[in-house]
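1. would you be able to build a 3D model of this:
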Amino acid sequence: MRFLLKIVLFYLLSVNIHAQIERADSIMAAEYSIKSIAANTKYSDFGATFMGEKLVFSSTRPKRGIARRVWRGNNQPFLDLYIGDLKSNGEVENIKPFSEDVNTKYHDAFVSFTTDLKHVYFTSNDKVNRKIKSKSVKLFKGTVGANGEWRNIENLPFNSDGHDAGHPFISRDGKRIYFVSDMEGTLGDKDIFYVDISKGYYGAPVNLGPTINSPEKEYTPFIDGDLIYFSSNRPGGKGGFDIYVTKLDGSLPEPINLGSPINSKGDDISFIINSEKLQGYFSSNRSGGKGDDDIYTFVQKTTITICDQSVSGVVKDKVTQLPLNNALVSLIDSNGNKLRTISTLANGEFYFGLDCALDYTVEVSKNGFFGTTSGLETTNANGYEHNLELLIEEKEFVTRNGLEMLNVASIDFELNKANIKETSINTLGKVVRLLKKYPNMVIDFRAHTDSRGPDGLNLSLSQRRAVETITYIINQGVDPKRITGKGYGETRLLNNCSNGVKCRDAEHRINKRTEFIVVKKE
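-> Next up, the predicted model:
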């Protein structure tokens, strides 16, 4: 079976081929020219990584004069690491195995060296009783000696028997290791994680998140500045595993497929690039290759263009011009799909990151208000920030619990009294204005309490509050025939916070309310 990685390192399941999905790119993929390196064999050669001016990769090729142990999984030799000299034309020469203290009797693959070449992180099998066990792929660290030998091999502390971990990439400063695992916290089948390193201690694994990882498999991360390259078999690719690029901070909504000729109908993985020379390597089992898996070299002919835009804005009351908090703002694509929904802050503000050269709709909704939308068209200008002021109009009437009522805030009273608080005078003014706007409207005022306190006292208190409120409105010139009212105490609770039930204060406040029910409007 081709693409040995699928069998050996992560026991992959079947790969589905999906149709290409068309989309505008917020990262404009570069153009590449590629070729298969002459050093490929009829065996599996893949997983290249830089080691200074040398290239390290994995292979099942036979060693000269040495009988190779064969893995029963595919009747091919176990993977070993090889090293060769890099040439300016992308070829790799003078290839030889790493020393025997580097290559074990089992699978060894996917390495990453620190910038000073003094330490190496690599993927290998964890053995028990000379047998490879399930979930045996682990990450290891070693010290690189003066002659290239690896010493002081240590099993990294975040490995676990119940999960695989592999495909390491160590950051340039050596303070963060990226890797692939199916450990707890995985969003899909296999995700990319990172662990911070400080003074020899390893932190807790962190998932790179849903804008990089998918419900499928992600493999072979490679970091270049603020970009991350990786492989995935997510829907929308050209075949099996495709190579993607996105911003490392996850700020872009989705990664961009590098397209042809980097990606093919086969499996394409292990992308690495020297950003100064714009030259690099990747591995593929595409048709036309020399072996099961081959290493390809490429030259990047154009630069990757990142186009990252944003929209920020504020939602306000159309009449008062005051900012509205907790309004729901949704970002919708040209197909009507809601991409994200957030709530406005206390100052009414919101923010979204955007792809370039796309059409969006920003939709606003809030209880008690008429919603609104605003179209938004992004350009190809990187870093452009759109600004929106979205005005929504408060409704005069709403329906709650099957009853039409005035859309006004609940009247506040002094504690255990019927005195109306000054903060509610504006609300009562709105009630009066609505009654004058609709001269035939008749309303019924209802005052409710929560269950705290004796039932009789609550009923009496709510009745006194109803009388106080109705009296205030009549004193503003409203015909007494147009308003009725009553206090209901705790007889009409909206939740289960009745006598003897322990509830939070916020739950009790739901029941402590007033309502202006519309009896007649016309």
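2. hey, let's count contacts and neighbours off CA atoms from now on
-> Fine.
3. confirm residue 39 sits in a strand?
-> No: with DSSP: H, G, I helix; E, B strand; the rest coil as the criterion, residue 39 is coil rather than part of a strand.
4. next, the structure of the following sequence, for comparison with the previous one:
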Amino acid sequence: MHLTLKRLPLAHQFRFIGFLLLLTLLLGSCGPGAYISKGDKRFEQEEYERAIEFYKQALAKADNKGEINYRIAEAYRLSNRLAEAAPYYQAAIDGGFRKEDAYLYYGLALKAQGQYEAALNQLRDYLRVGTNPQLKAVAAREVESFSTLSNILGMAPRFKVQNLEALNTEASEFAPYVLNNDLIFSSTRGAGKEYMGNGEGFLDIFATALTDSAAAMGGAVRPYDNINVEGLHDALATFANEGRTVVFARGNQGTKKGRQNVDLFVSNFRGNAWTEPQLLSINDPQAWDSSPAFSPDGRTLYFSSSRKGGFGGNDIYKVEIDESGRFSKPENLGPEINTPGNESFVSIGPDGTVYVASDGLPGLGNLDLFRIENGRPVNLGQPINSPGDDFGIFFQNKYAGFFSSNREAGKGGDDLYRFERDARKQVNFFVDGTLYQLREGAQKRTVVPNHPVVLQNEEGEPIETATTDASGHFTFALDSASTYYLVSEKPGFFTARQSVTTEGKMPPQDQLTQQVNEVRLNASLVLNEIVEQKAIVLENIFYDFDKADIRPDAAIELDKLVQILEDNPGISIELSSHTDVRGTEAYNLDLSQRRAESAVEYIISQGIDRSRITAKGYGESRLIVPNATTEEEHQRNRRTEFKVVEIDE
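-> Model prediction:
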């Protein structure tokens, strides 16, 4: 039996067809294309959090997953969440998305996660294939900055830091400033309007009473009345005139209407209230102006700006303030401080020292904090800095203060931290080395300029690479109580390796003359030319009388040959054993063969491929000292040697 549909009247058919069309449109409006379109619209309006939500909804059913992952990554990056962008850049690249900046920003995102080796490899890979000059310049600066990473990581910690857990929330708290007995800060806390850029609230300025205990700080938080405005960011307050003048940053509604850029405003405390904030004349209407900081005497105002004529994204500027309150022309602090990247969150210590946050200067990732010393930035090191954003530092005095960070294990987006200078005098360890090479037959060794040297940890894992200068010199920063290896390779030469340790080399505190001290170790690395069939004596390989067993003291020496074979995987060797003339020739030949084989078996047991090493006993047939008479001469004849018999090119 065949089933048939009952024929419907024509009017009913049209209604049915209309219903199908409507259903198709409704389903289409919920498809990936619609979500992508909505995400693009929000992205264009800089509402990155909403854009991310739409893009993620489109991911499940979209065919172009690589491109959508890239858009998600970009939304995270542009909303200052670079570390969170890393898996999406990776997914975009793995999904076949080939936009060039994805490769660069993926490397930067890995660095923001603290994955330094992976970041360096990614950036180097990009430099090999990239074609965009501007992006390649950024990558080249980042790769160059990695040469200082070991120095920064090796700096002895000068401060102890503590999260202000009672004050911090799941929102963001940053930009600390101490005024009288109050801690002033900026925060997205509260139940106000949501800022579409990152999904948090709009920024306002708050205050709370200082306490002796950082763990207890956070009670009775109050907003700054007459300063904060609903639906606008108000943040980064700095004070002068004994706290009666405040300059702060305001702006960015997160929409295409109204104020788009951030500008500096001023208000004065009169009649027990703050006056209506006024726009400062130093603002550039076409630029982002923020991060203000007064000098201790209130006569200089520093700030960060994206105005034209700078050296990068955001630069640090300063203006002088005369007796009548007029501002001088903004002055850029120059290329020693400002970079092609971003410098912002400037602050001034009680002694007039300038502190800045920068993502363009060599650091641990994202924004790092620096002090300006003799006109040059100096990284504050760990634990002030981390792979995340570290910024907005404020010194109460030369020993303690507060700063902001979005590092891992924080409570919210950005958190406030207290720091105190460690009372112990600090010691930073360094090794200063010289790389030489020695050719066969040469009378003296020569330095090797512009050549890589690798610092390895005790497990043989690479930590950092340095390049020798024109004089063959190189330097690495070291941790205390640690052992390292210095390694350098060159075709046609045995790999040079030397151990260096800081164990037992920490000076007593009473012998340290400075708050921060340096201990510098010296090292020489020598690349010896490989000469086939040249015998090389292994010292201190001893055997018990009439025995071929490997003694513990001999094993230590044979381990050095194992290391040579591991460092030089392209060579194959003959290991030979030799005796003196005492005993019969046949006996000595047999004994030397057994000893050579025993040594070879030990080396193979340490992981060296059997095909790379041959045992040969020569007995008394190759004497170094013929007609030996003294025990010392007999000892020279009793020896273990190796020679390179093959080199894989």
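5. apart from its chain neighbours, what residue comes closest to the most centrally placed residue in the second structure?
-> In the second structure, the C-alpha nearest the mean C-alpha coordinate belongs to residue 364, at 3.4 Å (CA atoms, centre = their mean). Closest residue in space to residue 364 of the second structure, ignoring its immediate chain neighbours: residue 387 at 4.9 Å, by CA to CA, 6 or more residues apart in numbering.
6. the one you found pairs with which position in the first structure?
-> Structural correspondence for residue 387 of the second structure with respect to the first structure (TM-score structural alignment): residue 265.
7. list the contacts of its match.
-> Residues near residue 265 of the first structure by CA atoms under 8 Å, 6 or more residues apart in numbering: 238, 239, 240, 286.
8. distance check, the second one against residue 216 of the first structure.
-> Meaning residue 239 of the first structure. For residue 239 of the first structure, the distance to residue 216 of the first structure (CA to CA, to the nearest Å) stands at 14 Å.
9. how about the last one?
-> As defined by CA to CA, residue 286 of the first structure lies at a distance of 21 Å from residue 216 of the first structure.
10. cool, the first one as well?
-> In this structure, residue 238 of the first structure and residue 216 of the first structure are 15 Å apart, going by CA to CA.
11. residue in the second structure matching residue 156 of the first structure?
-> For residue 156 of the first structure, the residue aligned by TM-score structural alignment is residue 280.
12. name the residue in residue 286 and residue 216 of the first structure with the higher neighbour count.
-> Higher neighbour count among residue 286 of the first structure and residue 216: residue 286, with 21 against 15, using other CA atoms under 10 Å.
13. please report the distance of the more buried one from residue 2 of the first structure.
-> 10 Å.
14. one step back: overlap in contacts of residue 239 and residue 216 of the first structure?
-> residue 233.
15. so can I have JSON lines of the contacts of residue 265 of the first structure showing distance to residue 292 of the first structure?
-> Below are these laid out as JSON lines (distance: CA to CA, whole Å):
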{"residue": "238", "distance to residue 292 of the first structure": "19"}
{"residue": "239", "distance to residue 292 of the first structure": "17"}
{"residue": "240", "distance to residue 292 of the first structure": "15"}
{"residue": "286", "distance to residue 292 of the first structure": "9"}
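16. could these be laid out in CSV, adding secondary structure and distance to residue 442 of the first structure?
-> Listed next are these as CSV, based on DSSP: H, G, I helix; E, B strand; the rest coil; distance: CA to CA, whole Å:
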residue, secondary structure, distance to residue 442 of the first structure
238, coil, 66
239, coil, 68
240, coil, 68
286, coil, 77
